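In: sharing a model prediction with you, sequence too.
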Amino acid sequence: MKDLDISLNDLKQLTKWVKESGDIRELSLSCNGLDFFISRNENTNRDVTSQAPVAPMPAPVASSSSSQEKIEVKDSVSVPIESPAAPACEVTVGENEVLIKAPMVGTFYKSPKPGAPAFVEVGQQVSPKSIVCIIEVMKLMNNLEAKVDGRIKEIYVEDQQPVEFGQPIMLIEKV
């Protein structure tokens, strides 16, 4: 297969496409000397050879979800990718409330740096451009904004906790 120029966002989109597709169970591609294999079947064990050095990956997050997917790299760890259909907890959202969900798999940070005050606390007023947290993905910090005028009603995630795609993070009561 011919090597492709592909970004992390492209890989995320491909993974999402495979997850949502009813017909595709596996996808294999080569990019800049790295071979990628995405599978919807948790029992699929396929080694993928990498000719470039592989950076250490974080330890897998344990989950009771039966709809896990895995990305495997030879001589490295197998990292489960949670299905967006299975968020970590169920949250009831009222008519005048907005639920902020994790837009990606990553690590939740409540403050801009260790020891700094949290972006928001329960009961705090927020505006649409207020930063409420950071989700770190592969050393990239992604600010999440409130997107509404309101008050923080609940925070469901602890600082430095891993989050899954679609996992509830905060509940904002609109004002």
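Out: All right, it came through fine.
In: can we go C-alpha only for contacts and neighbour counts from here?
Out: Noted.
In: ok, the spatially most central residue of the chain - contacts?
Out: Centroid-nearest residue in the chain, with C-alpha atoms, centre = their mean: residue 105, separated by 1.1 Å. Neighbouring residues of residue 105 by C-alpha atoms under 8 Å, 6 or more residues apart in numbering: 137, 162-165.
In: now the buried members of these.
Out: 163-165 (16 or more other C-alpha atoms under 10 Å).
In: can you tell me the closest non-neighbouring residue to residue 60?
Out: residue 79 (5.2 Å; C-alpha to C-alpha, 6 or more residues apart in numbering).
In: would you agree the one you found is in contact with residue 73?
Out: No: taking contacts as C-alpha atoms under 8 Å, residue 79 lies outside contact range of residue 73: 9.2 Å.
In: quick revisit: now, which of the contacts of residue 105 sits nearest residue 15?
Out: Nearest to residue 15 among the contacts of residue 105, counting by C-alpha to C-alpha, is residue 165 at 11.9 Å.
In: these two touch, right, the closest one and residue 107?
Out: No: between residue 165 and residue 107 there is no contact under C-alpha under 8 Å: 10.9 Å.
In: okay, one more to line up with it:
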Amino acid sequence: MDIKQIQDLIRFVSKSGVNEVSIEQTDFKITIKTNQAPTIVNATIPAAAPGIQQPATPVAHAHTPAQTEGPAAADVSKYVTIKSPMIGTFYRSASPDKPNFVNVGDEIQAGSVLCIIEAMKLFNEIESEVSGRIVKVLVDNSSPVEYDQPLFLVEPM
């Protein structure tokens, strides 16, 4: 299994709402766990398959917090979207007992630390590239994020 197939598997697991996936082949074993609430999905991956196959049964997608409804969704064009530069786990603070780096309504400057994304046991501080005011946090704390996934909406100054 190459890195592309592993990344595809991580994307599939985070989007499907599955809590844990474990694959074992002759030369390796991989287990992917998320912090999402458990969802039961029946998936069949043939043992002789050279790569990752799509599930044999349809997967029910849960409502994600990034989706917005009503009038708030209508006027997002004036906001700057700050996106994840990597795949990993999103954290709003440096540790559970510390305050969040930013909250809705906070004014930020370019270079301000917004969050941390943990990737392969490395904690990466994500800094703002714009100055403005945080309008919305699009990801829940301790949630898995994908490359280029929207994290924050910022009203530029």
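Out: Structure's in. What do you need? Everything numeric here is computed off the predicted structure, so don't read it as measured data.
In: got a TM-score for the pair?
Out: Between these two chains, after superposing, the TM-score reads 0.59 (TM-score structural alignment, normalised by the length of the second structure); 111 aligned residues with a C-alpha RMSD of 3.3 Å.
In: does residue 5 of the second structure lie in a helix or a strand, and which?
Out: Assigned by DSSP states H and E, residue 5 of the second structure belongs to helix 3-16.
In: all strands for the first structure, in order.
Out: 26-31, 34-39, 69-71, 79-81, 97-101, 106-109, 125-126, 131-137, 140-145, 150-155, 162-163, 168-174 (DSSP state E).
In: need the ones you listed in TSV (columns: distance to residue 14 of the first structure).
Out: As requested, those are exported to TSV (distance: least, C-alpha to C-alpha, whole Å):
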stretch	distance to residue 14 of the first structure
strand 26-31	9
strand 34-39	9
strand 69-71	12
strand 79-81	13
strand 97-101	21
strand 106-109	18
strand 125-126	34
strand 131-137	17
strand 140-145	20
strand 150-155	31
strand 162-163	20
strand 168-174	23
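In: of all those, which one comes closest to residue 90 of the first structure?
Out: Residue 90 of the first structure lies closest, by C-alpha to C-alpha, to one member of the strands of the first structure: strand 168-174, at 7.9 Å.
In: and that closest one, which stretch of the second structure?
Out: Counting by TM-score structural alignment, strand 168-174 of the first structure pairs with residues 150-156 of the second structure.
In: average offset between that stretch and the first structure?
Out: Its aligned residues in the first structure lie a mean 0.5 Å from stretch 150-156 of the second structure after superposition (mean C-alpha distance after the TM-score superposition for the first structure).
In: mind listing what's buried along that stretch?
Out: Those would be 150-156, for stretch 150-156 of the second structure by 16+ other C-alpha under 10 Å.
In: ok, now stretch 101-121 of the second structure?
Out: Of the residues in stretch 101-121 of the second structure, 102, 107-108, 112-118 count as buried by neighbour count, 16+ other C-alpha under 10 Å.
In: now do the contacts for whatever residue of the first structure lines up with residue 123 of the second structure.
Out: Residue pairing (TM-score structural alignment): residue 123 of the second structure is matched to residue 141 of the first structure. Residue 141 of the first structure is in contact with 134-135, counting by C-alpha under 8 Å, 6+ apart.
In: quick revisit: mind giving me the packing neighbours of the helix holding residue 5 of the second structure?
Out: Packing partners of helix 3-16 of the second structure (3 or more C-alpha pairs under 8 Å, 6 or more residues apart in numbering; DSSP states H and E): none among the helices and strands.
In: and it, how far out from the chain middle?
Out: A distance of 11 Å separates the C-alpha centroid of helix 3-16 of the second structure from that of its chain, computed with C-alpha atoms, centre = their mean, to the nearest Å.
In: next, count neighbours for residue 114 of the first structure.
Out: Close neighbours of residue 114 of the first structure, defined as other C-alpha atoms under 10 Å, add up to 11.
In: what does the one 4 residues further on give?
Out: The number of residues packed near residue 118 of the first structure is 15, by other C-alpha under 10 Å.
In: how far away is the counterpart of it in the second structure from residue 113 of the second structure?
Out: Under the alignment (TM-score structural alignment), residue 118 of the first structure pairs with residue 100 of the second structure. Distance from residue 100 of the second structure to residue 113 of the second structure, counting by C-alpha to C-alpha, to the nearest Å: 10 Å.
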